[in-house]
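Asks: requesting a structural model of the entry that follows:
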Amino acid sequence: MTSTTMAVLGHSGRVTTVAISPDGVWLATGSQDQTVRIWDVATAATIAVLRHSGRVTTVAISRDGVWLATGSEDQTVRVWDVATAATIAVLRHSGRVTAVAISPDGTWLATGSDDATVRIWDVATSTTTHTLTGHTSRITALSIAPDGTWLATTSNDHTARMWDIAATTDAPFVDNPSGRSGAVTGVAVSSDGTWIATIGHDGSVRIWDPVTAAITAVPRHASPMHAVAISAGGSCLAIGNDDGTVRIWNPTAAITDTLTGCTSRITALAASPDGTWLAIGSNDSTLRIWDAGSATDRSLTHFGRITAVTISPDGTWLAAGSDDGTVRIWDRDATAVTATLTGHTSPITTVAISPDSKLIATGSADGTVRIRHATTTADIATLTGHTSRIATVAISPDSKLIATGSNYGTIRIWRLADGNRVTMMRTDAPLNSCAWLPDGTALAVGGDKGLYLYTFVDDSAVPGI
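Replies: Sure, this is the predicted structure:
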């Protein structure tokens, strides 16, 4: 076998990038001489010379070979017609352009810059449709999935990120840590979806509007907070504290009551659907049922520290997870355990019941989520893929999807019907809590660096639904 090497000459500076046309007939090269040259592969002849006002850093060719996009240190991306060498559009960053990628269908392109942002552009209108933020340093590479539904980016900040193009808004990071001195440890959504409550390790509570992002800060508590629940009618907000107390607030942030009796940190809270009682879990291995009408409580004993608690949508039973790796189920009025769920190999971290009360999901420090029938407790599926502790689980209002979040900062969306993952988002810090908005169009996620709101356009925005 023999091989032939052909040299093409013409650039007056170092060649920095090269791309080959889909049909292999021509190629494009970018150079420090501020030009892009298009070459005929068979003859090595220059077909066209395209000019920037700075060093060319990246070249990408559309799948049909009709146009190409070039990025430069002049902070622009230029879109060119290959046949005429005419400029179709000039797209501008606020820093040097370092990477360009074109979607498989050619309708949009992604550009990265040393301004640490990734921009998504509509090719037809030459306008920015999304600006992806989160990287803290120069973008080094971009890659679009073959089906065009997600984008991978890498950066000099030592991280790689995956972005769901169809399903997320351009700014999922809504509530930043400004004003907080610690992580967001809990999030809860009101039943009508008009407000969201977040609590912090620094004792702060915030109530904000998911549409306008307007935030109301309420007075801080003296100790860290780790559990939060909202009554079904939205008339009260229950917050569990490190000092063993539970504070009841109205939506305007006035304290209406303080519950005592637990001897250690409150770790889990759940409000009954009718708002008449609370389930309170703590580090002292007890689960307390507090009746709002009589202002009395009773205790149920677990065999380990209570780490999670949830109440069925019909209010007839509740489930609590423990660091002994089990989940115990009680009837609302009973004192005896009706079922014990086993199978996890590490402490339980989170428990969720589907809105139709048919399924129960449990997350664990073993990195798995188990889905079971609520009545028979038979296993349906075990969700694997997270590489660290499961921190939060939430089932969508229509009981079709489940969201799982981990200490590694990833949020995965799964189909409950078959246990298949349909999409994934990534943040840059560990996650602590998540909750769906009542209409299922958005997911609020609390983590060590703030609150994220992921908005899903419609069912078609989540692949496979």
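Asks: every contact and neighbour count from this point should use C-alpha atoms.
Replies: Fine.
Asks: after the helix or strand containing residue 414, which helix or strand is next?
Replies: Counting by DSSP states H and E, the element that carries residue 414 is strand 410-415. Sequence order places strand 421-426 as the next helix or strand after strand 410-415, per DSSP H and E.
Asks: in the chain, which spans are helices?
Replies: Counting by DSSP state H, the chain forms no helices at all.
Asks: before we move on, back to that, what packs against the strand holding residue 414?
Replies: The criterion is 3 or more CA pairs under 8 Å, 6 or more residues apart in numbering; DSSP states H and E, and the helices and strands that strand 410-415 contacts are strand 401-406, strand 421-426.
Asks: and for comparison, fold this next one:
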Amino acid sequence: MHQDSSTSGLPSESLEVTPDRSMIAAAGYQHIRMYDLNSNNPNPVINYDGVSKNITSVGFHEDGRWMYTGGEDCMARIWDLRSRNLQCQRIFQVNAPINCVCLHPNQAELIVGDQSGVIHIWDLKTDQNEQLIPEPEVSINSVHIDPDASYMAAVNSSGNCYVWNLAGGMGDEVTQLIPKTKIPAHNATPFAASLALIPREYIKKALVLVTLDLIDATSLQPFGHLFGGPNV
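Replies: Down below sits the predicted model:
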């Protein structure tokens, strides 16, 4: 297992494996590090320390050509991965620290959630953006689009999950978001940290530290819970 060699001793906030499963990116306080998964080298093969604050989200284009990040410096960035010298290609500036970023399956729109409660849809083709505000001044903790691009969901620090139907978003079409529902995401606490939209048949077993609520994205009905512990 690779260990993050940050001199700060602070843990990485976000981890993501490249689509070809050859490398893993570890992003955290003022750093991005990438490790070769096919070697026993514990040192990063790419090391970037030029970000001023915490990086909270990292992910990759499906072909691995570029990487995206979001951070507490209020910026989402696109990074060119075609060389070993990590280069920032594009920057999207918002007005509050960024908690989460996800890439639309069309590979052309980034969804950015910030601490002021705004969800930004950044069109990478036109550099235009739109905004959604489910609850003003309630931090967006996590946002996700299902692999078929049928739904988008976001969960905030009040513990509410918002779901939208998606239309368009292919070719030159701009993605249209149609409000579907609002779901209390967690009964035990008002805080919900993360969510994912995944095919129901993939939910087999999990090792978790807290409760997971399972909600059917089509019927919007709960169908189970996963509780922390090795016997889930």
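Asks: and the TM-score between them?
Replies: Once superposed, the chains reach a TM-score of 0.66 (TM-score structural alignment, normalised by the length of the second structure), with 172 aligned residues with a CA RMSD of 2.6 Å.
Asks: can you tell me what part of the second structure the strand holding residue 414 of the first structure aligns to?
Replies: When the second structure is aligned by TM-score structural alignment, strand 410-415 of the first structure has no counterpart there.
Asks: now that strand and strand 401-406, what's the angle there?
Replies: In terms of direction (axes from the mean of the first three to the mean of the last three CA atoms, to 10 degrees), strand 410-415 of the first structure departs from strand 401-406 by 160 degrees.
Asks: buried set for strand 410-415 of the first structure?
Replies: 410, 411, 412, 413, 414, 415 (16 or more other CA atoms under 10 Å).
Asks: how about the closest residue to residue 81 of the second structure other than its chain neighbours, what does it touch?
Replies: Residue nearest to residue 81 of the second structure in three dimensions, not counting chain neighbours: residue 66, with 5.0 Å by CA to CA, 6 or more residues apart in numbering. Listed by CA atoms under 8 Å, 6 or more residues apart in numbering, the contact set of residue 66 of the second structure reads 60, 78, 79, 80, 81, 82.
Asks: ok, the last one to residue 46 of the second structure distance?
Replies: Okay, so that is residue 82 of the second structure. Remark: distance between residue 82 of the second structure and residue 46 of the second structure (CA to CA, to the nearest Å) = 12 Å.
Asks: of those two, who's got more company?
Replies: Under the criterion of other CA atoms under 10 Å, the comparison of residue 82 of the second structure against residue 46 puts residue 46 first, with 16 against 11.
Asks: what's the more buried one aligned with over in the first structure?
Replies: In the first structure, residue 46 of the second structure lands on residue 48 (TM-score structural alignment).
Asks: for stretch 15-32 of the first structure, buried residues please.
Replies: Residues of stretch 15-32 of the first structure classed as buried by neighbour count (16+ other CA under 10 Å): 15, 17-21, 26-32.
Asks: can you give me the end-to-end span of that stretch?
Replies: End-to-end distance (CA to CA), stretch 15-32 of the first structure: 6 Å.
Asks: mind listing residues that contact it?
Replies: In contact with stretch 15-32 of the first structure (CA under 8 Å, 6+ apart) are residues 11, 13-14, 36-42, 54-61, 63-65.
Asks: apply 7 Å and report the result again.
Replies: 11, 13-14, 36-41, 55-61, 63-65 (CA atoms under 7 Å, 6 or more residues apart in numbering).
Asks: you'd agree residue 44 of the first structure is up against residue 10?
Replies: No - Residue 44 of the first structure is not in contact with residue 10 according to CA atoms under 7 Å; the separation is 10.3 Å.
Asks: quick one: which of the contacts of stretch 15-32 of the first structure sit in strands?
Replies: 36, 37, 38, 39, 40, 56, 57, 58, 59, 60, 61 (DSSP state E).
Asks: skipping adjacent residues, who's closest to residue 39 of the first structure in space?
Replies: residue 46 (4.6 Å).
Asks: kindly apply the preceding question to residue 184 of the first structure instead.
Replies: Closest residue to residue 184 of the first structure apart from its sequence neighbours, by CA to CA, 6+ apart: residue 200 at 4.4 Å.
Asks: roughly how far apart are that neighbour and residue 267 of the first structure?
Replies: In terms of CA to CA, residue 200 of the first structure sits 13 Å off from residue 267 of the first structure.
Asks: and residue 422 of the first structure, how many residues sit next to it?
Replies: Residue 422 of the first structure, neighbours per other CA under 10 Å, totals 14.
Asks: any of the contacts of stretch 15-32 of the first structure buried? List them.
Replies: By neighbour count, with 16+ other CA under 10 Å, the contacts of stretch 15-32 of the first structure hold 11, 36-41, 55-61, 63, 65 as buried.
Asks: fine, thanks again, bye for now.
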